[in-house]
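> Structure for the following, please:
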Amino acid sequence: MDPFDAGAGSILRQPKAVWATAGASVVAFMGIGLVDPILPSIAKGLQATPGQVSLLFTSYFLITALAMLVTGFVSSRVGGRRTLLLGLALVVVFAGLAGTSGSVAQLVGFRAGWGLGNALFVSTALAVIVGAAAGGSAAAILLYESALGLGMACGPLLGALLGNVSWRYPFFGTATLMAIGFLCITAFLKEQPRPARKTSLLDPIKALGHGGLASAAVSAFFYNYTFFTVLAFTPFVLNMTPYKSGAVFFAWGVLLAVFSVIVAPRMQERFGSLKVLGGSLVLLAADVAVLGYGGHTTAVVCTVLSGAFIGVNNTVYTELALGVSDAPRPVASAGYNFVRWFAAAAAPCLAPKIEEWSDIHMPFVAGAATALLGAVVVLVRRRALTLPQALDSARAGGTPMAEELQTRHATEDGVTVFAK
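This is a model prediction of the structure:
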């Protein structure tokens, strides 16, 4: 099925509330790759080492991981709309403060606050989009992945354009865009009915007791280490100007978006989700290994090409997290993200250390190895990852099992959105 088909299930025919949330999500994801083109400039401007500057990712994702235990607790008590607005407000404040930093320590601290705001926003935004989007959960996931891909593509571009003047400007630019997102959410998204049962701080941890969700989270943990080795360490290896580095990661983000939204669903229809995920992880491992040992041109090509595999992986992992267990989607998503974001925090910190202990090649060898470990988890635990097979059948014509599960999730999630 073509996700852009003009029928009722098209991801392009959505309420204003969904578009407002998706638009703000684009900017939220821009914040992840925003610093990529300016990492060398930040290191130079603040007289810092690559390892110190990489802490911008570590602090951001460490707080994001821990905040996953809080997001459901907060949103089930104050409502989805207020949680989104709180997250956006925190990003506006801390992104703006990041632009005023006078030291790496200050910048790392402000990025941590930024990570808290982003966690509150992104986790709630996914539940809102799934609950409000026309066309069911499959269309909602594609819309969310579209926002992710577009944000990943535009983040480095914005970082390059503004960062070529000063490394501070991208942070001010993000704060401005998130303020616009705040206004859009305020205007178009009405408050949601709160779920009948409030989420506790331990619910995401309890959800990981499901073998399928735990398997998806562990596999995604290894994959995310590879992902963020590419994202956080490669800019220092390429050692390019902000414009050139921004162009490389813009192309990377475009491939990520295209393969997330267009290629991945078609591959899943033909081969099945688990085969696609396992194969994509193996190809990503090979790509990262070549990136580590190739010349400069080869490294550029492999960096861009990795976006294709990352795009496929992101879509399949999101479906796994949302559908493989019987937990409400926000709770399952929080538990899954709690695990995987720790790898996103670890990779930017460990990659420079591994280089110091060995050579420039070994961080990429480690990244390739973790991608293979992710594939091994998928292979060994394939019986626990059963729901994606039902979703594959549903794409081909629908099954009662898939319909029943979708209805059950919609009832448990309590995410009904009213758009103006």
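> use CA for all of it now, contacts and neighbours both
OK.
> element containing the spatially most central residue of the chain, please.
Among the residues of the chain, Leu148 comes closest to the average C-alpha position under CA atoms, centre = their mean, at 6.2 Å. Leu148 belongs to helix 136-163 when assigned by DSSP states H and E.
> Show me what that helix is packed up against.
With contacts taken as 3 or more CA pairs under 8 Å, 6 or more residues apart in numbering; DSSP states H and E, helix 136-163 sits against helix 16-33, helix 104-132, helix 169-188, helix 242-258, helix 296-323.
> thought the residue nearest to the centre of the chain was touching Ser25?
Yes - taking contact to mean CA atoms under 8 Å, the distance of 7.1 Å between Leu148 and Ser25 places them in contact.
> so how far is Ala264 from the closest residue in space to Asn313 that isn't next to it in sequence?
The shortest distance from Asn313 to any residue that is not its chain neighbour, by CA to CA, 6 or more residues apart in numbering, is 5.9 Å, and that residue is Leu277. As judged by CA to CA, to the nearest Å, Leu277 and Ala264 stand 9 Å apart.
> what's the overlap in contacts for those two?
With contacts defined as CA atoms under 8 Å, 6 or more residues apart in numbering, the residues shared by Leu277 and Ala264 are 312, 316.
> One more, so I can put them side by side:
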Amino acid sequence: MSGAHGAGLFKQPKAVFAVAFACVVSFMGIGLVDPILPALSEQLHATPSQVSLLFTSYLVVTAVAMLGTGWVSSRIGPKWTLIAGLVLIVVFAAAAGSSDSIGGIVGFRAGWGLGNALFIATSLAVIVASATGGFAGAIVLYEAALGLGIAAGPLVGGLLGNLSWRGPFFGVAVLMAVALLATITLLDKTPRPAHKTSIAAPLLALRHRSLLTMSLTAVFYNWGFFTMLGYAPYPMELNAIQLGFVFFGWGLLVAFFAVVGAPQLQRRFGTAPSLYGALGFFALLLLLIGLFTGNRVLLIVCVVASGIVVGINNTLTTQAVMLVSPVERPVASAAYGFVRFIGGGLAPFVAGLMVDAWNIHVPFVVGAAAVVLGIAALTTGHHMLRDADARMRAEQAQHTETESTGEPAGHH
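This is a model prediction of the structure:
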């Protein structure tokens, strides 16, 4: 059954692949700057805490803009929302590459974050609506795109960054322009939602305990994740290409465990136990990084191994958010994205303050403690996740039955 499911995963309408490709490039933007952080710090005479604002401006603007994505999408339709987001990313990525100051790059990354918000919240909803293979298959496809993007980002960033720190920014602008053309030509006009979404809808959705529980878990997890992403490159003392390969290895594990590992763990243990295990392992890795920051080999091993956790966590939390939320999926995605990216955006900035005030060990230890708080938050929603697992199994069984009975009619 799993083999059939896996084969069906790639039998998708061309529009799904167009949006998935754009997702790959969009998520490349997260890890793309990682290999060039030390180079930016050195060449633009900026402190690591100033350079960390590249993450903060990008992610905090992404978070706040998430609140307005449903409002925009319900008025101009999902396709035009995707196109608007892609255009903004192309423009601001190119502008960041043309900048001569760290302040300019930070500002243009903020504009990039606005485009990213319009794109991310809408792309998930479009893939879920358009993909064949059921809801779970659509989420796995989305997370596969995310994983590939996260894996490719540091490698492309390292290779282009070795030529110039400007290279990764111009690289994203070109790739996103290709994704923009693919989306315009391959994605059919999407119908506007039956009713217009209020700009307050995502915030109001957080009144639901199920969505709030998953969002708080994500805040604490992302605090640890973006602390690692924003600060681990410095003590490694590697060049751009070497850093690119370290994070490429990490990204490959993200992709593999998002697509293969997470569904298997979920089937065997359920969503909640799988997430407890993944988050507990991540807290341990962050603690080891914090305690042994000066040990380059251990640091690299821990960073690469954390890809296992990131892959599992991304797939299972995205599925859970969509299943437990009693609101429309685009609204749930926007609400979850808002809370999640706020945590991710503030973490590197606060980590910088901690390094300046104390030393480089402190942010990682605090990150480990934050992930433990995430586990505590998640335990309050254990029953809700167990019920969601049961609903998803029922939906998959129904989808399999529909496919098997409808096969002759739909066969070409």
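> related to what we said a few turns ago, relative to structure 2, what is the average displacement of the helix holding Leu148 of structure 1?
Comparison of helix 136-163 of structure 1 with structure 2 after fitting gives an average deviation of 0.4 Å (mean CA distance after the TM-score superposition for structure 1).
> follow-up on the earlier one: in structure 2, what sits opposite the residue nearest to Asn313 of structure 1 in the alignment?
Residue correspondence, TM-score structural alignment: Leu277 of structure 1 in this structure matches Leu275 in structure 2.
> again with Val18 of structure 1
Taking TM-score structural alignment as the criterion, the aligned counterpart of Val18 of structure 1 in structure 2 is Val16.
> That match reaches Ser130, doesn't it?
Yes - Val16 of structure 2 is in contact with Ser130 according to CA under 8 Å; the separation is 6.4 Å.
> which of those two has more neighbours?
Neighbour totals were compared for Val16 of structure 2 and Ser130, and Val16 leads with 26 against 18 (other CA atoms under 10 Å).
> Distance check, the more buried one against Trp80 of structure 2.
Per CA to CA, Val16 of structure 2 is found 15 Å from Trp80 of structure 2.
> repeat for Leu299 of structure 2
Going from Leu299 of structure 2 to Trp80 of structure 2 by CA to CA gives 43 Å.
> the more surrounded of these two?
Leu299 (23 against 20).
> what about the residue nearest to Asn313 of structure 1, which helix or strand?
Under the criterion DSSP H and E, the helix or strand holding Leu277 of structure 1 is helix 273-293.
> Between helix 296-323 and that helix, find me the angle.
With axes from the mean of the first three to the mean of the last three CA atoms, to 10 degrees applied, the angle from helix 273-293 of structure 1 to helix 296-323 works out at 150 degrees.
> how much does helix 273-293 of structure 1 stray from structure 2?
With mean CA distance after the TM-score superposition for structure 1, helix 273-293 of structure 1 departs from structure 2 by a mean of 0.8 Å once superposed.
> quick one, what contacts Ala289 of structure 1?
If you count contacts by CA under 8 Å, 6+ apart, then Ala289 of structure 1 has 364-365, 367-368 around it.
> any idea what it aligns with in structure 2?
Residue correspondence, TM-score structural alignment: Ala289 of structure 1 in this structure matches Leu287 in structure 2.
> Enumerate every residue touching the residue nearest to Asn313 of structure 1.
312-313, 316, 375, 378.
> cool, and Tyr60 of structure 1?
Going by CA under 8 Å, 6+ apart, Tyr60 of structure 1 touches 108, 111-116, 345.
> With Val16 of structure 2 instead?
With CA under 8 Å, 6+ apart as the criterion, the residues that contact Val16 of structure 2 are 126-127, 130-131, 187.
> try Lys14 of structure 2
With the criterion set at CA under 8 Å, 6+ apart, Lys14 of structure 2 makes contact with 186-187.
> The same query, at a cut-off of 7 Å, please.
The contact partners of Lys14 of structure 2, taken as CA atoms under 7 Å, 6 or more residues apart in numbering, are Leu186.
> for Phe220 of structure 2, same thing?
Phe220 of structure 2 neighbours (CA under 7 Å, 6+ apart): 343, 370-371, 373-374.
> Closest to Leu211 of structure 2 out of those residues?
Gly374 (14.0 Å; CA to CA).
> Next, count neighbours for the closest one.
If you count neighbours by other CA under 10 Å, Gly374 of structure 2 ends up with 27.
> any idea which element the residue lying closest to it once chain neighbours are set aside lies in?
Spatial nearest neighbour of Gly374 of structure 2, chain neighbours left out: Thr217 (4.3 Å); criterion: CA to CA, 6+ apart. When secondary structure is defined using DSSP H and E, the element that contains Thr217 of structure 2 is helix 209-231.
> how far apart are that helix and its match in structure 1?
Helix 209-231 of structure 2 sits 0.6 Å off on average (mean CA distance after the TM-score superposition for structure 1).
> after that helix, next one along is what?
In the C-terminal direction, the helix or strand that comes right after helix 209-231 of structure 2 (DSSP H and E) is helix 233-236.
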